[in-house]
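J.: next one to model:
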Amino acid sequence: MSDDTDMLKLPLDAWHHAKGARMVSFAGYAMPIQYEGIMAEHLWTRDNAGLFDVSHMGQLILSGDNAAEALEALVPGDISALKEGRMRYSLLLAPDGGVLDDLMITATPTGLYVVVNGAVKHDDIAYLRANLPEAIGINHLEDRALLALQGPKAVEALIRIVPGVDQLYFMEADLFLWGEVPLWISRSGYTGEDGVEISVPAESVQALADALCGQPEVKPIGLGARDSLRLEAGLPLYGHDMNPTTDPVEGNASFAISKRRRAEGGFKGADRILKAVTDGPARKLVGFTVEGKMPVREGAPIFAGNDQVGVMTSGGFAPSVGAPIAMGYVAAAHSQAGTALEAEVRGKRVPVTVAAMPFIPHHYHRRGASK
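T.: Below is the predicted model of the structure:
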């Protein structure tokens, strides 16, 4: 699939090919799904450090007076309270409260640094332009690449190249210099492990990727393991576990609605969302363990007896768990952990059980956490 001229190329496209990656189409880009194998890459990341190319994602700077307050009309987080170098996960909301995207927002000296999903980044930019005041600038950083270095040895490897990064804690970010190359580095990620995301000028990304993979703890990792890692960590994939038909409460993202915003409202769809906070959602995104070895994939209907009560949105084999797991929406009455249900796979019923997420513990490097 890598010779498909309709696919956009990442700055590291030739590098991925040289590393033996199998390329597939994702979010319109040719992206590496695996190098040596999904299982091996997954387990390597859990034990060491994996390097992911996520340059397909959109990197934006929102600037201008009161940019944070203006953005709060579109997201349910307390953005104006963010101190410089601090990050917040949030949700871009449609007028009816549906989720248009999930995103990361960081306060920087030049404005709000916002990372959005690759598949919808141009839609997001258009929506922001249409709904933010004209005085708010929106700069799409198309000349920068984005790498994610994830795993328990990620920072150990990185500080040999970029000293001082170990001073960051989870959901903190700062500007570092690698020689003369400016790197915006956040201690964050999408695997449930400790790690960082690195925004780097596209012209320097290959040299940085080579330097990182020159460390004994680091190997390049593809989309396949990225998906199984995030699923084990109970992290939703936008466009699958969340979309414009879901609101933050049923999408298991109530934590993204800040305390002040719950009291004040003032964001898109606030009436619907705050009612769901108070009354509870009609359906809920939950995790599932799966009996046997057959994976239960997206789209599989979920039954309680003869009644369909939900649908799977993500699923697959979880290498660190050693068994299939899944994520999906079920009616609230069936959403309690321990509830026994069935999923239909190729005309057969497979026993599944509602499970608490994450499926494995998170290992974030949190400020104030005991060591």
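
J.: use CA for all of it now, contacts and neighbours both
T.: OK.

J.: would you map the strands across the stretch 201-350 of the chain?
T.: Secondary structure of the stretch 201-350 of the chain (DSSP state E, counting those that start in this stretch): strands at 218-220, 283-290, 301-304, 307-318, 323-331, 340-345, 348-355.

J.: adding mean neighbour count and distance to G98, write these out as CSV.
T.: Shown next, in CSV, are the strands of the stretch 201-350 of the chain (neighbours: other C-alpha atoms under 10 Å; distance: least, C-alpha to C-alpha, whole Å):
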stretch, mean neighbour count, distance to G98
strand 218-220, 23, 35
strand 283-290, 25, 14
strand 301-304, 21, 22
strand 307-318, 21, 16
strand 323-331, 24, 15
strand 340-345, 20, 26
strand 348-355, 18, 24
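
J.: same list (those strands) but as a markdown table, adding distance to N66.
T.: Formatted as a markdown table, the strands of the stretch 201-350 of the chain follow (distance: least, C-alpha to C-alpha, whole Å):
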| stretch | distance to N66 |
| --- | --- |
| strand 218-220 | 40 |
| strand 283-290 | 34 |
| strand 301-304 | 45 |
| strand 307-318 | 37 |
| strand 323-331 | 37 |
| strand 340-345 | 48 |
| strand 348-355 | 42 |
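
J.: of all the ones you listed, which lies closest to L92?
T.: strand 283-290 (18.2 Å; C-alpha to C-alpha).

J.: for that closest one, which outside residues touch it?
T.: 234, 241, 249-252, 296, 323-332, 335, 350-357 (C-alpha atoms under 8 Å, 6 or more residues apart in numbering).

J.: that strand vs strand 323-331, what angle?
T.: On the basis of axes from the mean of the first three to the mean of the last three C-alpha atoms, to 10 degrees, strand 283-290 is oriented at 160 degrees to strand 323-331.

J.: the residue nearest to A154 when sequence neighbours are not counted: how many residues sit nearby?
T.: In space, and not counting its chain neighbours, A154 is closest to A49: 4.8 Å by C-alpha to C-alpha, 6 or more residues apart in numbering. By other C-alpha atoms under 10 Å, the residues close to A49 number 34.

J.: now A49: how far from T108?
T.: 27 Å (C-alpha to C-alpha, to the nearest Å).

J.: one more to put side by side:
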Amino acid sequence: MSTTFSATVIWSAPARPSRAIRKPDSPCCGTACMYSVASAGSTALHGTLNKELNMSTESLLTTPLHALHRELGAKMVPFAGYDMPVQYPAGVMKEHLHTRAQAGLFDVSHMGQIRLTGAEAARALETLVPVDILDLPVGMQRYAMFTSETGGILDDLMVANLGNDQLMLVVNAACKDQDLAHLCKHLAGHCKIEPLFEERALLALQGPAAVTVLARLAPEVAKMTFMQFASVKLLGVQCYVSRSGYTGEDGYEISVPADQAEALARRLLEEPEVAPIGLGARDSLRLEAGLCLYGHDMDTQTSPVEASLLWAISRVRRADGARAGGFPGAEQIFAQQQKGVEKKRVGLLPQERTLVREGTEIVDEQGTVIGTVCSGGFGPTLAGPLAMGYLHNNYTALETLVWAVVRGKRVPMRVAKMPFVAQRYFRG
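T.: Here you go, the predicted structure:
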């Protein structure tokens, strides 16, 4: 790789006094929240975000919509170092079903937005991810992963091509400081690295009515297709809009200047189809969609092959591709792809009403431990429990019968196809 470009890194140890009381020290994982909230009837929805719970509020960061969440009556919980809404008065069940039926507005401003600029930005980023960035068209985005030298996953992210030698990354909230340090360590000298943690907020408008709602403010968004990315003026403010999301539904993610986020959120909530949605429903929606949550369904000890994410490794970067390898852990990942792995992530449907939680052991008919649950809970759309887990490769075929051990009782489960609900991405 050429090293003739000057190093420009707009970064120092992140300090966010404008909206932070004190930044907590937190590891890079998609965790920091446990919740159990009752909704319709006596049904309880328990999230899978249940590691490293820290109920202290004195050290939490806040997003630009924090006051609005309070005004709307949100129940706030610690998540990834932020004080975030887990649910609103309607409850998780109704929020989930509303998103599937109409449109839900999510505050995901805790996630990290990072801009890379420079003629070598795409080529440099390819040294950290197993994805084709060089051929990513302007106005499109792509799912990617930072891989480790051993083939594990450091974080997953979205990468968009803004044009003019600019890339926009969106990384997980709890990982963003470490991801930024990772980028600075490896890409300094090849591109400008600009964290936008304070400058920009991020909203997600999800559901079948999302296109109708957003098109009232900017008609051109209706023509966008899944994973397209554009600069769009909303309420007179230039925003970055992508047709994507984390629910399995059609929808948009909107990067907006932080000081304009509340005005935009309030305007969207004026639309009759739109309701505010918290982390509880976001988790159950992504679980039904079969989408991974970093720190639960994948981590540094999990490879893309094991996580059933081989589809995310671009063909041009695979062992027989034109730009094969060149990213951390490539040889280990290629070897797994060729020889197979001992465990893989699969979908699981309990055959009883019992909820199966993260960390639950999975056994075969003889009682031998063959895997563990990585995410589990109640699926409001399915009106029943569902889970994802890692199983020994001998048990990953669809319809295979296995058992979860819940409080000493064996709960039968069948290996199921993911996503659990039909994806409704708009592809034109």
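
J.: TM value for the aligned chains?
T.: The TM-score (TM-score structural alignment, normalised by the length of structure 1) is 0.97; 367 aligned residues with a C-alpha RMSD of 1.2 Å.

J.: can you classify A204 of structure 2 by secondary structure?
T.: Secondary structure assignment for A204 of structure 2 (DSSP: H, G, I helix; E, B strand; the rest coil): strand.

J.: kindly report the same for the one 4 residues further on.
T.: Recorded secondary structure, P208 of structure 2: coil (three-state DSSP).

J.: what about it, neighbour count?
T.: P208 of structure 2: 22 neighbours (other C-alpha under 10 Å).

J.: ok, the alignment partner in structure 1 of it to V196 of structure 1 distance?
T.: Using TM-score structural alignment as the criterion, P208 of structure 2 maps onto P152 of structure 1. Going from P152 of structure 1 to V196 of structure 1 by C-alpha to C-alpha gives 11 Å.

J.: try Y113 of structure 1
T.: 15 Å.

J.: do the same with S2 of structure 1
T.: 28 Å.

J.: which of those two has more neighbours?
T.: Applying other C-alpha under 10 Å to S2 of structure 1 and V196 shows that V196 carries more neighbours, namely 28 against 18.

J.: doesn't that one lie inside a strand?
T.: Yes: judged by three-state DSSP, V196 of structure 1 forms part of a strand.

J.: identify the residue of structure 2 aligned to it.
T.: Aligned partner of V196 of structure 1 by TM-score structural alignment: Y252.

J.: leaving out the residues flanking it, which one is nearest to its match?
T.: R243 (4.4 Å).

J.: can you pull the contacts of the one you found?
T.: R243 of structure 2 touches M224, T225, F226, M227, Q228, F229, D250, G251, Y252, E253, counting by C-alpha under 8 Å, 6+ apart.

J.: repeat the analysis, applying 10 Å as the threshold.
T.: Contact analysis of R243 of structure 2 by C-alpha atoms under 10 Å, 6 or more residues apart in numbering lists 140-141, 204-206, 210-211, 221-230, 250-254, 425-427.

J.: and if you look at G98 of structure 1?
T.: G98 of structure 1 touches 91-92, 242-248, 251, 268-269, 272-273, counting by C-alpha under 10 Å, 6+ apart.

J.: that one maps to what in structure 2?
T.: Using TM-score structural alignment, G98 of structure 1 pairs with G152 in structure 2.

J.: can you tell me how far its match is from R142 of structure 2?
T.: Taken as C-alpha to C-alpha, the span from G152 of structure 2 to R142 of structure 2 is 19 Å.

J.: in which helix or strand does R123 of structure 2 reside?
T.: helix 121-125 (DSSP states H and E).

J.: how much does that helix stray from structure 1?
T.: Superposing on structure 1 places helix 121-125 of structure 2 at an average distance of 0.9 Å from its equivalents, by mean C-alpha distance after the TM-score superposition for structure 1.

J.: please compute how far that helix lies from its chain's middle.
T.: 22 Å (C-alpha atoms, centre = their mean, to the nearest Å).

J.: equivalent range in structure 1 for it?
T.: So helix 121-125 of structure 2 is aligned with residues 67-71, judged by TM-score structural alignment.

J.: what residues does the matching stretch touch?
T.: 62, 64, 77-82, 92, 105, 107, 111-112, 128, 131-133, 135-137, 267.

J.: narrow the residues you listed to those in helices?
T.: Judged by DSSP state H, the subset of the contacts of stretch 67-71 of structure 1 located in helices is L128, N131.

J.: what separation is there between the match of G98 of structure 1 and I313 of structure 2?
T.: In terms of C-alpha to C-alpha, G152 of structure 2 sits 13 Å off from I313 of structure 2.

J.: what do the two both touch?
T.: By C-alpha under 10 Å, 6+ apart, the residues touching both G152 of structure 2 and I313 are M145, P304, V305.

J.: can I get the buried part of the contacts of G98 of structure 1 as one PyMOL selection?
T.: Of these, the buried ones can be selected in PyMOL as follows, counting by 16 or more other C-alpha atoms under 10 Å:
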select buried, resi 91+92+242+243+244+246+247+248+251+268+269+273
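
J.: output the contacts of G98 of structure 1 as JSON lines; include the columns distance to G20 of structure 1.
T.: JSON lines is the format used below for those (distance: C-alpha to C-alpha, whole Å):
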{"residue": "L91", "distance to G20 of structure 1": "36"}
{"residue": "L92", "distance to G20 of structure 1": "36"}
{"residue": "M242", "distance to G20 of structure 1": "32"}
{"residue": "N243", "distance to G20 of structure 1": "33"}
{"residue": "P244", "distance to G20 of structure 1": "37"}
{"residue": "T245", "distance to G20 of structure 1": "39"}
{"residue": "T246", "distance to G20 of structure 1": "38"}
{"residue": "D247", "distance to G20 of structure 1": "40"}
{"residue": "P248", "distance to G20 of structure 1": "39"}
{"residue": "G251", "distance to G20 of structure 1": "37"}
{"residue": "K268", "distance to G20 of structure 1": "45"}
{"residue": "G269", "distance to G20 of structure 1": "46"}
{"residue": "R272", "distance to G20 of structure 1": "48"}
{"residue": "I273", "distance to G20 of structure 1": "46"}
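
J.: so which of the contacts of G98 of structure 1 belong to helices?
T.: Short answer: the contacts of G98 of structure 1 in helices (DSSP H) are R272, I273.
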